[in-house]
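Peer 1: need coordinates for the following:
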Amino acid sequence: MKPARSYPMTMIHLLRAVYWYDEALQSNLRRDGWPTPTRTQSMLFANIAMGETRPARLAANLGITRQSMSQLIATMVERNILVAEPDPHDRRAQKITFHPDSAPLRHAAEMVMTGLHEHLGTRLGEDRLSALDDAISMDWGPIPDLRPLERK
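Peer 2: Here you go, the predicted structure:
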């Protein structure tokens, strides 16, 4: 029996899907002998792959402090996974990118992600997976300013 709920579960379902993807990625990388990133590291890499390069924005996206982000970046720089260099557009800021030495790990992760996509196509059906991709890749517009719900 499903528990009663009074709100849509879209965010919960999306979050569960992100966790599933991340756990599958980590499990497959570990199986193939790669160092397994933490979920925070994995989400950091995903943000950088999406084009986010500023530490302050990366920290905000991951919901961690700037100090924690600086420590995380420093660790990944020491491991030759990331590069931190002055942002050419703002010398006060840093730009975070992937280190060239991380290319084999990134390629392995891309292969796992491709395999996961193919697996989901089989499990969910190509039409459903295509519809899901279309829906979540759309521009959802600016963040809405919703009026507070009236309390009864």
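Peer 1: from here on, contacts and neighbour counts on C-alpha atoms
Peer 2: Will do.
Peer 1: which SSE is immediately downstream of the strand ranked longest in the chain?
Peer 2: The strand of greatest length in the chain, counted in residues with DSSP state E as the criterion, is given as strand 90-98. Downstream of strand 90-98, the next assigned helix or strand under DSSP states H and E is helix 103-124.
Peer 1: list the buried residues for that next one?
Peer 2: Neighbour-count burial for helix 103-124, counted by 16 or more other Cα atoms under 10 Å, picks out 106, 108, 109, 112, 113, 116.
Peer 1: and which of the residues you listed is nearest to residue 130?
Peer 2: residue 116 (13.8 Å; Cα to Cα).
Peer 1: and that closest one, how far from residue 20?
Peer 2: Distance from residue 116 to residue 20, counting by Cα to Cα, to the nearest Å: 10 Å.
Peer 1: mutual contacts of the two, please.
Peer 2: The contact sets of residue 116 and residue 20 do not overlap (Cα atoms under 8 Å, 6 or more residues apart in numbering).
Peer 1: returning to that earlier point: which residues touch the longest strand of the chain?
Peer 2: Outside strand 90-98, the residues that touch it by Cα under 8 Å, 6+ apart are 48, 53, 54, 55, 81, 82, 83, 84, 85, 86, 87.
Peer 1: would you do the same for the sequence below? I want to compare the two.
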Amino acid sequence: MTINANDLQQARQQHIGRQLQQAARDFNARALSKLRERGHTGLGAAHLNLLPYLEVGGTRLTTLAEQAGMTKQAAHQLVTELERQGYLSRQPDPQDRRAQRVTFTPEGMGFLEDADAIKREIAAEYRAKLGPDYWQHLGEALTLLLAPES
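Peer 2: Prediction:
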């Protein structure tokens, strides 16, 4: 079976994977805009792709890179940028002095508080757009979709 070029292009653009990706990009763009309004002007999309993987109590740099799906070099560069901005600090890991543990500074904890408020704002915006029933169904559907198979 041969698909013509127009149908193939449309199929590449209109599928659930693309829609989920576009929804995530919309969320991140809204979050970044709201963070900048709150004074977090030095943050970019790459920083927002790393920070969710940093545990509040700290995370090893290698673990952070692995969980964020990036190279150690890329994670190192982003952590260095976030250190310069005052959000993060690095110390030797108490369990392995050769490893570095990345933690939030007090300013970084302030960022987390702002980010939490912003997540709730964006959720309220989406809920208002979808209505309470669709919002609830979306959350339930995503939970089912992303649940590990047993």
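Peer 1: just the TM-score for the two chains, thanks.
Peer 2: The TM-score (TM-score structural alignment, normalised by the length of structure 2) is 0.75; 141 aligned residues with a Cα RMSD of 2.9 Å.
Peer 1: thinking again about what came up before, will you turn the contacts of strand 90-98 of structure 1 into JSON lines that also has distance to residue 14 of structure 1 and secondary structure?
Peer 2: Conversion of those to JSON lines gives the following (distance: Cα to Cα, whole Å; DSSP: H, G, I helix; E, B strand; the rest coil):
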{"residue": "48", "distance to residue 14 of structure 1": "20", "secondary structure": "helix"}
{"residue": "53", "distance to residue 14 of structure 1": "24", "secondary structure": "coil"}
{"residue": "54", "distance to residue 14 of structure 1": "25", "secondary structure": "coil"}
{"residue": "55", "distance to residue 14 of structure 1": "25", "secondary structure": "helix"}
{"residue": "81", "distance to residue 14 of structure 1": "28", "secondary structure": "coil"}
{"residue": "82", "distance to residue 14 of structure 1": "28", "secondary structure": "strand"}
{"residue": "83", "distance to residue 14 of structure 1": "30", "secondary structure": "strand"}
{"residue": "84", "distance to residue 14 of structure 1": "31", "secondary structure": "strand"}
{"residue": "85", "distance to residue 14 of structure 1": "34", "secondary structure": "strand"}
{"residue": "86", "distance to residue 14 of structure 1": "35", "secondary structure": "strand"}
{"residue": "87", "distance to residue 14 of structure 1": "33", "secondary structure": "strand"}
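Peer 1: what's the most distant pair in those residues?
Peer 2: 81 and 87 (18.2 Å).
Peer 1: neighbour count for the two, which is higher?
Peer 2: Taking residue 81 of structure 1 and residue 87 together and counting by other Cα atoms under 10 Å, residue 81 has the greater number of neighbours (19 against 14).
Peer 1: please pull up the equivalent of that one in structure 2.
Peer 2: For residue 81 of structure 1, the aligned position in structure 2 is residue 87, judged by TM-score structural alignment.
Peer 1: first-to-last residue distance for stretch 62-70 of structure 1?
Peer 2: Chord length of stretch 62-70 of structure 1, first to last residue, is 13 Å (Cα to Cα).
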